[in-house]
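Visitor: Would you be able to build a 3D model of this:
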Amino acid sequence: MGKSGKRRAPLWARITVVAGVLLLVPSGGGLVAGQALLSRYENKVTDKSLLKDFETPAEAVPPKDLDANIDGAVNLLLVGIDPRDDETAPLADSIVVAHIPADRHSAYLFSMPRDLVVDIPAFKASGTGADTTKINAAMAYGSRLKNGEFSPAQGFQLLAKTVSNRTGIKKFDAGAIVNFGGFKKIVEAMGGVEMVIDMDVKSEHLKPDGSPRDRTPACQGHHNCSRPYTGVQKVYKKSDEPVRLKAWEALDYVRQRYGDGMTDYDRQRHQQQFIKAMAKQAMSRDVVTNPTKLLGVLEAAGDSLTFSGGEHSILDWATELQAVNIDDMVTVKLPGKGLYNGGYQGEQFYPEVDDFFEAVTEERVASFLLDHPEFVNLDG
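Guide: Here you go, the predicted model:
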C-alpha cells in the first residue's frame, strides 16, 4: 500500500458532494472505532455491480489478486443523481473523478460537465444503441431494465464506460452513487458545513426560507420547462470568510448554475470546494469523537450511498487513503465552451483538456498543473 510516514487526515473523495463520508471517518485514534462502524454499514451500501465488466478493454487489464494491496495511482468515479422513483430514468447530475497518486499525499478532483457532448457506446444490458449526446444521459440509457423500471447501479456501468472513453482512463478502481435526497440527511447529521461563498449566487429553486419557489402559470403540473420558477429567491452572498450553511442551503448552493455571469463551470467549482469543506467537517473532532453524531452520519450515508470498491472493501479503502492530506486536495477546472448548431447543443472541452487527460493516464498530473496553473481552481 502507498503510505506516508506522517499520520494525516484521510480522504475519500465525494461526487458530487460527499459520497465518501464513509471513508472519511476512520482517522488517527478513531481508526479502530471507525472500522467497527464501517463494518456495520458495509453490506448496506456496497453494490459490486457498479464496476461490473467495466475494464476497457477487458483483456488489457490484468486480473487482480483478491488479497492484493491497493497499489499505484487510483481513479475513483463519483456520481450524484436525483431520481424521482423506480419508473423515472436517473440522470447523472454531478460527475466527479478523483485521481489519487501512488504516494497518497494528495488528490486531484475534476468534473465532467453534465451537458458535455460525448459518444455514448451501445450497451447490451439495457438494449440501447450508440448515441452522441450529453454525458448525463449515459446513466439514463444504461439504467433501463426489461420490466420497465430503472437501475442506477446498472446505469453507472454505462456512464463509467462513457467517461473512460472520453478521458482515456482505462478503469476506475472504485465508484459511488449518491442520491441527492439522502445527501441532505448526511449534511444534517454533520450539523451543516462551513465554506467560503466565492460569488453572489441566486437560487433557481428556493425562496429565502427554503420553501420551493412558485412556478409560472405555463409550467404548472409538468417538467417540460427548463426554468419554470418565478418570484423571490434565496441569495448566497459572496464572503471572504467561511459561512455555515444548513443542509438544505448546502444542497441548494452546489446545484446552482444560472444567474448573472454564472455557468455550469461555476457550479462544478462550488461542488469541488464543497467536497473539501465536507471532508474537513467530517474530520473535525466535533464529528469523529462524537459517537452519536458519527452514527447519525453513517445511518444517513447508508440510506443514500451505493459503493463499489472493486475487489476491496470499504475498510480496505478507508485504511489505504488515511495518509491523504485534505489540505493538499487540488480541485481542477477543465475549460470548455458551449456547442451550438442551430441552437445550444451542450458543452465541449477546449483541446488542451485532452493534454490534461493524458497527464492523468501517465500519472504526471502534478507536473502538468505546474506548467498549466490556469487549470487549478482557487478555493476562495
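Visitor: CA only for contacts and neighbour counts going forward, please
Guide: Will do.
Visitor: So what touches stretch 58-78?
Guide: The contact list for stretch 58-78, computed with CA atoms under 8 Å, 6 or more residues apart in numbering, reads 1-2, 13-16, 19, 55, 94-103, 160, 171-178, 311-312, 317, 320, 363.
Visitor: Which of the residues you listed fall within helices?
Guide: 160, 317, 320 (DSSP state H).
Visitor: Sequence B follows; please return its structure for comparison with A:
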Amino acid sequence: MVPGEREEAAADRRESLSLFDRAPGGEAPEGDAEGVPDGTGGEVRRRRRTRRVLVWTLAVLFALVAGGIGSAYWTVDHYASSVDRIPGAFPTTPADRQPQAVPDSGTTFLLVGLDARSDVATTGADAEAPAWKAGAQRSDTMMVLHVSADRKSAALISIARDTWVDVPGHGKAKINAAYSWGGPALMVETVQNLTGVRIDHVAVIDWNGFRALTDAVGGVDITIPRTIEGRGEARQWDAGTHHMNGEQALLYVRERYGLPNGDLDRSKRQQNFLRALMIQTMDAGTLGNPARLTGLLKAVGDVMSVDDRLSNTDLYDLAWSLRGLRPDGVRFMNAPFGGFDSVDGQSVVLLDRAAAKTLWDAVRTDRMTAYLAEHGTTSDTLGESVS
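Guide: Okay, here's the model as predicted:
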C-alpha cells in the first residue's frame, strides 16, 4: 500500500471507530478485527461476524446515551425484555390541553431518578407494575433528555427536585412531590406544563442500581478539583482523580450537605457521574470484556423501567439511530437558576423564568445546538470542573 493509500485507510478506520459500526443486517466487512493487512493483494481482512449489534441508552439512556454493545440477535430481545415497562406513564388530559408535538424536532425523554424502586421491582419478582406506589416515594432527580432529530447531539437538563411549581390538582409544591402524588403520569404532566415541551418517553431510574452498573463497567474515573471537607454526615473528598467503584460513586452522587449550593451542586455531580459512566461504557476495555459486557446488560435491566410505548424493537431502533453519537455531542446542564426562597417553612428553588423559556423553546423546536452556542458558558451548563 502506498503512503497515500495507507493514510486514507487509516482515516477510514478512524471514521469507523464506532461501537455501532455494523450494517442493519449485522455483518461487518470481511477481514480481521485489528485491520492488519493479510498480504493478499493489500486487502484489509476483518473477521466476519454474523452478530447483531445491541445498543443501550441510559440516557443514558442516557448515561449510556452513546453506549453500544455487540451481541447475538437473541440477546437483543432477552435483555430488552428485562427492562420493566410502566403502564399509564402519560397524562390522560385531552390532547389539546397538552403541548403539541413539533414534527421533525427530535425525541424528548423525561428521566426520573429514585433512591429506591417499588417493592415489586426490588424483590426480584416479575415486575409488571410501575416503579411507583401512591405516597411511597418522591422522585430524587428529574432530567429532561432531548435527542436531536439528526441524532448527532443530545442535551440532558436537570430540574432541581425542590423547584417550586404548579402540580395539577394539588396547587403549588416542590416538583418532586408530583411523583409521590400521581406517579409518572402526574410528573409528566407537571413537567410538560412547566416547560411547554411534549414528553415522548419516560424512563425511571433506580440510583441504587447504579452501584451494580458502575461495577459492571469496572468503575469510573471522577476528578474532584478541590478538597471538600466532611460536614455532618458528608464525607471528605480529597482533590484529585478518584477511580470509584459502585458504592463510592453512589456516595458521590447522593451527597449534598457538604456542597455550597446543595441540590444544585448535587445535580451537577449526578451529571458528572453520568458523563464518566458514558465514557467508560464506550471504552474498549468494557466492550471487549465478555464478563463486563454481560454484567452491563444485566445491570441496565435492573436499573431502569421505561414507558410501555417502547417495545423491544423500538428500543433497538432508537439505540441503532444513536450509533453516531459521541460523548462530546452530549451536553449537560441545569434548568436556569432563579434563586432560593422559603415558602411555608420549606426551602425551595426558583427558576429564572425568562431564561428557562428560551431554553425550553430551544428544546421544543430542536435548536439546542444554536442555544448552546450562545448560552453554553453559563454557570447552569456542566463544565469540566465539578466539585
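Visitor: Just the TM-score for the two chains, thanks.
Guide: In this superposition the chains share a TM-score of 0.73, using TM-score structural alignment, normalised by the length of structure 1; 316 aligned residues with a CA RMSD of 3.0 Å.
Visitor: thinking again about what came up before, got a winner among the ones in helices among the contacts of stretch 58-78 of structure 1 for most neighbours?
Guide: residue 160 (26 neighbours; other CA atoms under 10 Å).
Visitor: sorry, back to before: of the ones in helices among the contacts of stretch 58-78 of structure 1, just say which sits nearest to residue 358 of structure 1.
Guide: residue 160 (17.6 Å; CA to CA).
Visitor: Next one: the closest one relative to residue 76 of structure 1, how far apart?
Guide: 10 Å (CA to CA, to the nearest Å).
Visitor: what is in contact with the two at once?
Guide: residue 172.
Visitor: Closest one of the ones in helices among the contacts of stretch 58-78 of structure 1 to residue 45 of structure 1?
Guide: For these, the nearest to residue 45 of structure 1 is residue 317 (14.0 Å; CA to CA).
Visitor: Looking at the ones in helices among the contacts of stretch 58-78 of structure 1, which one is closest to residue 373 of structure 1?
Guide: Distances from residue 373 of structure 1 to these, taken by CA to CA, are shortest for residue 160, at 27.8 Å.
Visitor: if I line the two up, what does that closest one land on in structure 2?
Guide: Aligning on TM-score structural alignment places residue 160 of structure 1 opposite residue 188 in structure 2.
Visitor: mind checking the end-to-end distance for stretch 245-262 of structure 1?
Guide: The first-to-last residue distance of stretch 245-262 of structure 1 comes to 20 Å (CA to CA).
Visitor: where's that stretch relative to the chain centroid, distance-wise?
Guide: 16 Å (CA atoms, centre = their mean, to the nearest Å).
Visitor: Any buried residues in it, and which?
Guide: For stretch 245-262 of structure 1, the neighbour count (16 or more other CA atoms under 10 Å) marks 245-258 as buried.
Visitor: swap in stretch 276-283 of structure 2?
Guide: For stretch 276-283 of structure 2, by 16+ other CA under 10 Å, it's 276, 277, 278, 279, 280, 281, 282.
Visitor: right, and residue 320 of structure 2 touches residue 20 too?
Guide: Yes - with contact defined as CA atoms under 8 Å, residue 320 of structure 2 reaches residue 20; the gap is 7.3 Å.
Visitor: Which of those two has more residues huddled nearby?
Guide: residue 20 (24 against 21).
Visitor: Grab the nearest non-local neighbour of that one.
Guide: What sits nearest to residue 20 of structure 2 in space, not counting adjacent residues and going by CA to CA, 6 or more residues apart in numbering, is residue 323, at 5.0 Å.
Visitor: that older thread, strands - which of the buried residues of stretch 245-262 of structure 1 land there?
Guide: If you go by DSSP state E, these have residue 245 in strands.
Visitor: Among the buried residues of stretch 245-262 of structure 1, which one sits closest to residue 379 of structure 1?
Guide: residue 254 (13.9 Å).
Visitor: Show the buried residues in the contacts of stretch 58-78 of structure 1.
Guide: Using 16+ other CA under 10 Å as the burial test, those include 2, 13-16, 19, 55, 94-103, 160, 171-178, 311-312, 317, 320, 363 as buried.
Visitor: Show me where the stretch 251-380 of structure 1 has its strands.
Guide: For the stretch 251-380 of structure 1, the strands defined by DSSP state E, counting those that start in this stretch cover 305-308, 329-332, 336-340, 344-349.
Visitor: Would you mind giving these as CSV with mean neighbour count added?
Guide: Converted to CSV, the strands of the stretch 251-380 of structure 1 look like this (neighbours: other CA atoms under 10 Å):
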stretch, mean neighbour count
strand 305-308, 25
strand 329-332, 23
strand 336-340, 14
strand 344-349, 16
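Visitor: TSV please, covering those strands and showing distance to residue 32 of structure 1.
Guide: Below are these laid out as TSV (distance: least, CA to CA, whole Å):
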stretch	distance to residue 32 of structure 1
strand 305-308	21
strand 329-332	25
strand 336-340	44
strand 344-349	44
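Visitor: Out of those strands, which is closest to residue 197 of structure 1?
Guide: Per CA to CA, nearest to residue 197 of structure 1 of the strands of the stretch 251-380 of structure 1: strand 329-332, 15.7 Å.
Visitor: which other helices and strands contact that closest one?
Guide: Strand 329-332 of structure 1 sits against strand 107-111, helix 264-283, with contacts defined as 3 or more CA pairs under 8 Å, 6 or more residues apart in numbering; DSSP states H and E.
Visitor: rewinding a little: so who does the match of residue 160 of structure 1 touch?
Guide: 89, 90, 91, 110, 199.
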